[in-house]
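>>> below are the sequence and a predicted model for it; my questions follow.
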Amino acid sequence: MTQELKHQIVSELENYLSQHEMSANDFVKKSGVNESYISNMRNKSFKIGPTEIAPKWFEKVASFIGLALKKTYWKPVVTKQMTAMMAILEDSKEHGTINPVIGETGCGKTFNSNLFAAQHPLDTFIIKVGSSDNLSDLIDKILDKAKIPHSKTKSKNINAIVKFMQKQKFESLKPQLIFDECEYMKQPTLSMMKELTDDLKGHCSIVLIGTDELIDNLDKLRKRKKAGMRQFYRRIKFGIRVLPSIDKNFQGFLENVEDRPLRSFLQRVCENYGELHDALVPALREADRTGEKLNEQFVRKVLNLPTQMFA
């Protein structure tokens, strides 16, 4: 890594701290980069004693602040889903509400929520839900994301989270928890989410992101009169927000694809933005590497798709 690039990263770091009104100490907590590394970087000393700070730490800083060090093959496109989701997240954050956000698979829910969180690094925390997670697992993930020390009991951990959110509000921040891939929540976890949302009500906004499976699961549990589900559903019923349908023409994504047959092929075989990314990005990288023309035949070769597939 050149000295010039190191100076560029430090300059962008200073801009980032200023833009987000973030202290160096907060940056250290959020990024996980050693405090002495950050201090020396900002002082334009790229050594700790006689030892050079390893390039991986500069790369970690660049990654956290969103500075691309390599060519980017997939750039944000302002879709209807992005516009809607950003407005929902902003409104929820501003007013401290609970909002389930429902969208099709591959419509950019995770991508857009990460973009939003990057704009609010101090007080927005994304928790990715796993298929085997229970409430204790989710609480542990919140503690880890917010850098809150773990206690021995669930109730103490919840109290610690509440106090943390209260402290953020006292400091004029607007804390927000975003739970991603909530369709994976099973009945026990959904039942316990009522407990967590009740404890956090008034202290932070909560967004539950998922596919329509999330609403289907909630509706089934409510109709079966599972404990707490009717009360939980009542709390979120009028907070449910459904994102617009995916544009299968992929306007904005294919503007740099000059080959018309390739554009038609991608529109035909890709069901969503996620699939388009998975088909196009490896082909763009390989075309750059080999210098070959980007067309349907080349994309099929990169993806190992026989000619008869998706004919």
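Noted; the coordinates are in hand.

>>> use CA for all of it now, contacts and neighbours both
OK.

>>> which residues are contacting the strand or helix carrying Ser18?
Using DSSP states H and E, Ser18 sits in helix 3-19. Helix 3-19 is touched from outside by 22-24, 27, 41-42, 44, 58, 61-62, 65, 67, with contacts defined as CA atoms under 8 Å, 6 or more residues apart in numbering.

>>> next: stretch 262-269.
Stretch 262-269 is contacted by residues 248-250, 254, 257, 276, 279, 295-296, 310 when judged by CA under 8 Å, 6+ apart.

>>> putting a second one here so we can go through both:
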Amino acid sequence: MGINKEQVVAKLRLKVEKYGSQNKAAKSMKGVSPAMVNMMVSGKWDGIGEGMWRKVAAHVGWTAEGWQAVKTGDFKVLGTLLEKARTESLVFAVTGEAGTGKSFATRLYASEHKRAYLLQCNEFWNRKYFLMEALGAMGRDSSGLTVSDMMVELVRALKKEENPLIIMDEADKLSDQVLYFFITLYNQLEDHCGIVLLATDHLSKRIRKGLKLNKKGYKEIYSRVNRKFIELKGVGISDVTQVCMANGVDDRDVIREIFNDCEGDLRRVKQKVRAYRQGA
């Protein structure tokens, strides 16, 4: 299935609205220029290659799968936590198994709220890259700035906003040096900016192990997440039933079989549903 350009542009317009300008929206999308954003939203599509359409589609969250997403139990819990963190400037550390839909829920939340900034963390990030990504998520240019300059700019920019939220997805992938930035952000933005650390239980195990070993910074991190990791419940039979029925599988025996075989992973549920529909 090819790219539906009208749908991509519709989502792009929402992104422009979120950031307040085409320029800021472009800065939040690596490899996409302000001129390209302007061309797309203005309907000047001649000469825009398929590669660029795919890149923008990925940035705005459009897919051609025709898959109907479902708001599972964990989806609703996570949405409530994100909203509470944003509106009340709170800090949460939330853990859940891989494949339970954490990233999907946070991407959707960030796309629907103007001052919610999602950072998709990676192992290769150093301190400079973390700050570049954070400023980029806000639609701000970090070129030519030192690490110190970027931290000052990030804090300054966030303090100017009402009820901002930073979501650090897959935070367990961050090195200690980058994770320490969480302490700095908390200290400088306490009661002004919400922060949510989202990860698998590797993060909670890592922090607790660090506490036992008295590792630098770990007591501070644990204190700032209220000495608590909020554990999501995972994928239950009702979640799998909703997903299956929303995507054309309504045979209760098949649904039970998919649930028993999915190991609590919604990605596997999707694979099993697709396989069933192709064989039906």
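Noted; the coordinates are in hand. Predicted model, so just to flag it, every value in this text is computed and none were measured.

>>> please state their TM-score.
The TM-score (TM-score structural alignment, normalised by the length of structure 2) is 0.79; 274 aligned residues with a CA RMSD of 3.4 Å.

>>> just to revisit the earlier point, any idea how far the helix holding Ser18 of structure 1 is from the middle of the chain?
On the basis of CA atoms, centre = their mean, to the nearest Å, helix 3-19 of structure 1 sits 23 Å off its chain's mean C-alpha point.

>>> which parts of that helix are buried?
6-7, 9-10, 12-13, 16 (16 or more other CA atoms under 10 Å).

>>> what about the helices in structure 1?
3-19, 24-31, 35-42, 55-65, 80-95, 109-119, 135-146, 154-170, 187-200, 212-223, 229-236, 260-269, 273-290, 296-303 (DSSP state H).

>>> what is the last one packed up against?
Counting by 3 or more CA pairs under 8 Å, 6 or more residues apart in numbering; DSSP states H and E, the packing neighbours recorded for helix 296-303 of structure 1 are helix 260-269, helix 273-290.

>>> need those in JSON lines with distance to Lys156 of structure 1, can you?
Below are those laid out as JSON lines (distance: least, CA to CA, whole Å):
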{"stretch": "helix 260-269", "distance to Lys156 of structure 1": "50"}
{"stretch": "helix 273-290", "distance to Lys156 of structure 1": "39"}
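
>>> and those: which comes nearest Pro76 of structure 1?
Nearest to Pro76 of structure 1 among those is helix 273-290; the distance by CA to CA comes to 11.0 Å.

>>> and Lys127 of structure 1, what pairs with it in structure 2?
I think there's a mix-up here, since residue 127 of structure 1 is Ile and not Lys. When structure 2 is aligned by TM-score structural alignment, the residue opposite Ile127 of structure 1 is Leu119.

>>> as a markdown table, the helices and strands packed on helix 296-303 of structure 1 with distance to Met229 of structure 1 and mean neighbour count would be great.
Below are those laid out as a markdown table (distance: least, CA to CA, whole Å; neighbours: other CA atoms under 10 Å):
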| stretch | distance to Met229 of structure 1 | mean neighbour count |
| --- | --- | --- |
| helix 260-269 | 39 | 16 |
| helix 273-290 | 32 | 16 |
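
>>> so which of the ones you listed gets nearest Ile88 of structure 1?
helix 273-290 (20.1 Å).

>>> show me what the closest one is packed up against.
helix 296-303.

>>> ok so, going back, TSV for the helices of structure 1, including distance to Lys71 of structure 1?
TSV is the format used below for the helices of structure 1 (distance: least, CA to CA, whole Å):
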stretch	distance to Lys71 of structure 1
helix 3-19	15
helix 24-31	23
helix 35-42	24
helix 55-65	13
helix 80-95	23
helix 109-119	18
helix 135-146	29
helix 154-170	37
helix 187-200	41
helix 212-223	35
helix 229-236	42
helix 260-269	22
helix 273-290	9
helix 296-303	19
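
>>> nearest to Trp74 of structure 1, out of the ones you listed?
helix 273-290 (6.8 Å).

>>> name the surrounding residues that touch the closest one.
73-74, 106-108, 246, 250, 266, 270, 293-294, 298-299, 302-303.

>>> of the residues you listed, grab the buried ones for ChimeraX.
Here is the ChimeraX selection string for the buried members of the contacts of helix 273-290 of structure 1, based on 16+ other CA under 10 Å:
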select :106,107,108,246,250,266,270,294,298,299,302
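
>>> among the contacts of helix 273-290 of structure 1, which one lies nearest to Ser205 of structure 1?
Looking across the contacts of helix 273-290 of structure 1 and measuring by CA to CA, the closest to Ser205 of structure 1 is Gly108, at 20.9 Å.

>>> tell me the contacts of the spatially most central residue of structure 1?
Nearest to the geometric centre of structure 1 sits Asn114, at 2.7 Å (CA atoms, centre = their mean). Asn114 of structure 1 makes contact with Ile126 under the criterion CA under 8 Å, 6+ apart.

>>> need the counterpart of it in structure 2.
By TM-score structural alignment, Asn114 of structure 1 lines up with Arg107 in structure 2.

>>> next one: Asn217 of structure 1
Alignment note (TM-score structural alignment): Asn217 of structure 1 maps to Arg206 of structure 2.

>>> give me the number of residues near that match?
Per other CA atoms under 10 Å, the neighbour tally for Arg206 of structure 2 reads 12.

>>> swap in Tyr184 of structure 1?
20.

>>> give the equivalent position in structure 2 for it.
Using TM-score structural alignment, Tyr184 of structure 1 sits opposite Lys173 in structure 2.

>>> not counting its neighbours along the chain, what's nearest that match?
Glu123 (4.9 Å; CA to CA, 6 or more residues apart in numbering).
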